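**Student:** Next input, structure requested:
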Amino acid sequence: MRHSLPLTPQFYVTAPQTCPYIEGRRERKLFTALQGSGAAALNDKLSKQGFRRSQNVLYRPSCADCTACLSARLRVADFKPNRSQRKTLNRNAHLRREITSPWATEAQFALFRRYLTARHADGGMADMDIFEFAAMIEETPIRTRVIEYWDDRPRETGGTPILRAVCLTDVLDDGLSMVYSFYDPDMTHDSLGTHIILDHVAIAEEAKLPYVYLGYWVPGSPKMGYKAHFAALEIFKNRVWQPLGDPADHADETHPLSVEPIAEQVARIDLPETAS
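**Tutor:** Coordinates of the predicted model:
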């Protein structure tokens, strides 16, 4: 008997877990599978509605008593780096960008392990082995690239280039989506995380793509506060993209009355015509 995939995406909700961003909170996610010939169209459509990709899954936070996680993106045409960000670009001008297909390497994994140990030793990825890492990089049904940043200065003394930073990046129909990035934890002064974002703005500008999707901005979370420092930042709130404005204006998103029932959330999702 022949079995076919359902044309309409099926949505599910994860069990509650400890929130990684706000102490004392519980998180859950609304998710759907990303597969088949319509994967790219579904990813493009749902990314515009606050979803993110993780391997073959699209998800967005759907917590029972909190809507603090707000999808964020930069408007490339309106973005202007501030003085600190210009210094970051100058400080990292020696880095060589290399864009490759989504293929995991030992150099990437070694840097990934160092990054997790230094920055997220108690996080959900802390126990990832090389096979799980390879799956994170390589299992993608859409147009994805790995963007590496190499330090060539050791060549001047007969050494070999050093991999300093990596970003797994999806190419959407309206921008670049930074799925996951990691970098040399010993180079804190160089602000490599900021440099990766600034360079993605440059790549999007070169490709004439209007947006760079940064993931989630969370008011009140020290881990996510840095995103508010970027000009021309938009957030997806109340089902529309809008300028961030004053970050303090979004503190009420942690109130339980701000949450819509799951059935309403799913009913309001706009699907591609081929899947609806």
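
**Student:** can we go C-alpha only for contacts and neighbour counts from here?
**Tutor:** Fine.

**Student:** Quick one: list the elements packing against the helix or strand containing residue 74.
**Tutor:** Following DSSP states H and E, one finds residue 74 within strand 70-75. For strand 70-75, the elements it packs on are strand 211-217, strand 233-237, judged by 3 or more CA pairs under 8 Å, 6 or more residues apart in numbering; DSSP states H and E.

**Student:** Heading C-terminal from the shortest one, find the next helix or strand.
**Tutor:** Downstream of strand 233-237, the next assigned helix or strand under DSSP H and E is strand 240-243.

**Student:** For the helix or strand following that following strand, what is the distance to the chain centroid?
**Tutor:** Next in sequence after strand 240-243, counting helices and strands by DSSP H and E, comes helix 262-267. Distance of helix 262-267 from the chain centroid (CA atoms, centre = their mean, to the nearest Å) equals 24 Å.

**Student:** I have a second one here; can you model it like the first so I can compare?
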Amino acid sequence: MTALSRFPRFFVTSPSPCPYLPGKQERKIFTELAGQHAGELNDALGRIGFRRSQSVAYRPSCAGCTACVSVRVVADQFEPNATQRKLLKRHSDLEITACKPWATEEQFELLQRYLATRHPGGGMAAMDESDYADMVEQSPVSSYVIEYREPSINGERGKLLGACITDQQADGLSMIYSFFDADEESRPGLGNFIIMEHIMRSRAARLAYVYLGYWVKGSQRMAYKTRYRPIEVLGPNGWSLLTDEDQTYEMPMPARVSEAA
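**Tutor:** Just a heads-up that it's a prediction; the model follows:
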């Protein structure tokens, strides 16, 4: 293993407005993922709460705030509730393909519609096609774009309804970013289905977890992540199961890693 992989250099971003909690400032610690051991480094960092964006692994490191908590679903113990079973049945006709990480015009157009509907004016709203290509293709680790399509008709591929940029780590799947047709009338609950399909996919591959990124208690945008039980949270003593009480009281965060400039 190279010195870069064994002893990565960490950097810290300048504070900026938090997208989840009004009045708070966001700061991140990050390092580069590069070289033949990038996958191993990404796996190790993923287990202590880091996420990947292109060739960078990052984690919140906000002064005076520990609201962001890493969460992961325990795939082989997940049992869908009645509502989730209905969603699985409703979308069981979709054609699902794990594609190489290559951006397409069709994916980008779906992303634009998704952002306009779900996150108008958000930080990704100004992305152009080149930005999207970088987001998908600049991956130094094992990645896929998993596509969800309407059934084919007479050999013609069905309409693209959803997609998820997904990393395969040593112990699970990490959902980097998902987007989908947000028309609730035609395909209600599609975003929830994509998460459950990842859980089933992880289980079939004998992978223990599905990493969902960060959960922020009290943020409505993040509340959906706690619907998939059992789900673990990362605290100072490692991963532990999230309980109903944890959603009421403050969750601790893991001890900060050394921040080297």
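
**Student:** Got a TM-score for the two of them?
**Tutor:** A TM-score of 0.92 describes the superposed chains when it is computed by TM-score structural alignment, normalised by the length of structure 2; 257 aligned residues with a CA RMSD of 2.2 Å.

**Student:** re the thing from before, check the mean deviation of the strand holding residue 74 of structure 1 from structure 2.
**Tutor:** Overlaying structure 2 shows strand 70-75 of structure 1 at a mean distance of 0.6 Å from the equivalent residues (mean CA distance after the TM-score superposition for structure 1).

**Student:** got the residue ranges for the strands in structure 1?
**Tutor:** 11-13, 17-18, 26-27, 29-33, 52-54, 57-61, 70-75, 95-100, 144-151, 162-171, 175-183, 211-217, 233-237, 240-243 (DSSP state E).

**Student:** Pipe the ones you listed into a markdown table and attach mean neighbour count and distance to residue 87 of structure 1 per row.
**Tutor:** As requested, these are exported to a markdown table (neighbours: other CA atoms under 10 Å; distance: least, CA to CA, whole Å):
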| stretch | mean neighbour count | distance to residue 87 of structure 1 |
| --- | --- | --- |
| strand 11-13 | 14 | 43 |
| strand 17-18 | 12 | 37 |
| strand 26-27 | 19 | 37 |
| strand 29-33 | 19 | 38 |
| strand 52-54 | 21 | 30 |
| strand 57-61 | 21 | 34 |
| strand 70-75 | 24 | 20 |
| strand 95-100 | 15 | 14 |
| strand 144-151 | 20 | 17 |
| strand 162-171 | 22 | 18 |
| strand 175-183 | 22 | 18 |
| strand 211-217 | 24 | 21 |
| strand 233-237 | 22 | 20 |
| strand 240-243 | 14 | 25 |
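
**Student:** Arrange those strands in CSV, one row each, with distance to residue 251 of structure 1 as further columns.
**Tutor:** Converted to CSV, the strands of structure 1 look like this (distance: least, CA to CA, whole Å):
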stretch, distance to residue 251 of structure 1
strand 11-13, 25
strand 17-18, 20
strand 26-27, 17
strand 29-33, 21
strand 52-54, 22
strand 57-61, 17
strand 70-75, 11
strand 95-100, 37
strand 144-151, 34
strand 162-171, 30
strand 175-183, 25
strand 211-217, 12
strand 233-237, 13
strand 240-243, 15
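
**Student:** angle of the strand holding residue 74 of structure 1 against strand 57-61?
**Tutor:** 110 degrees (axes from the mean of the first three to the mean of the last three CA atoms, to 10 degrees).

**Student:** Show residues contacting strand 70-75 of structure 1.
**Tutor:** By CA atoms under 8 Å, 6 or more residues apart in numbering, the residues outside strand 70-75 of structure 1 that reach it are 50-51, 210-218, 230-237.

**Student:** If we use 7 Å, what do you get?
**Tutor:** 50, 210-218, 232-237 (CA atoms under 7 Å, 6 or more residues apart in numbering).

**Student:** now, among those, which is nearest to residue 167 of structure 1?
**Tutor:** Using CA to CA, residue 214 is the member of those that lies nearest residue 167 of structure 1, at 11.4 Å.

**Student:** Any chance of the helices and strands packed on strand 70-75 of structure 1 in a markdown table with distance to residue 16 of structure 1 as columns?
**Tutor:** Formatted as a markdown table, those follow (distance: least, CA to CA, whole Å):
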| stretch | distance to residue 16 of structure 1 |
| --- | --- |
| strand 211-217 | 18 |
| strand 233-237 | 22 |
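
**Student:** Looks like residue 115 of structure 1 contacts residue 185 (just checking).
**Tutor:** Yes: with contact defined as CA atoms under 7 Å, residue 115 of structure 1 counts as touching residue 185 (5.5 Å).

**Student:** that older thread, compare the helices and strands packed on strand 70-75 of structure 1 and give me the one nearest residue 67 of structure 1.
**Tutor:** Short answer: strand 233-237, nearest of these by CA to CA, at 9.2 Å.

**Student:** For that closest one, grab the matching residue range in structure 2.
**Tutor:** Strand 233-237 of structure 1 corresponds to residues 231-235 in structure 2, going by TM-score structural alignment.

**Student:** And the matching stretch against structure 1, how far off on average?
**Tutor:** Averaged out, stretch 231-235 of structure 2 is 0.7 Å away (mean CA distance after the TM-score superposition for structure 1).

**Student:** okay, now residue 15 of structure 1: neighbour count?
**Tutor:** Here the count is done by other CA atoms under 10 Å, and residue 15 of structure 1 has 11 residues near it.

**Student:** ok, it - contacts?
**Tutor:** residue 28.

**Student:** Please report how far it lies from residue 130 of structure 1.
**Tutor:** Relative to residue 130 of structure 1, residue 15 of structure 1 is positioned 27 Å away (CA to CA, to the nearest Å).

**Student:** ok, now residue 44 of structure 1?
**Tutor:** Relative to residue 130 of structure 1, and taking CA to CA, residue 44 of structure 1 is found at 29 Å.

**Student:** Kindly report the same for residue 103 of structure 1.
**Tutor:** 12 Å.

**Student:** Comparing the two, which residue is more hemmed in?
**Tutor:** Here residue 103 of structure 1 and residue 130 are set side by side on neighbour count (other CA under 10 Å), and the busier one is residue 130, at 17 against 14.

**Student:** Find the nearest non-adjacent residue to the more buried one, please.
**Tutor:** Sequence neighbours aside, residue 109 is the residue nearest to residue 130 of structure 1 in space, at 6.6 Å (criterion: CA to CA, 6 or more residues apart in numbering).

**Student:** can you check residue 73 of structure 2 too?
**Tutor:** residue 231 is the one closest to residue 73 of structure 2 (CA to CA, 6+ apart), at 4.3 Å.

**Student:** got the contact list for the one you found?
**Tutor:** Counted by CA under 7 Å, 6+ apart, residue 231 of structure 2 has contacts 71-74, 241-242.

**Student:** what does residue 216 of structure 1 give?
**Tutor:** So residue 216 of structure 1 contacts 69-72 (CA under 7 Å, 6+ apart).

**Student:** Good, we can wrap up now.
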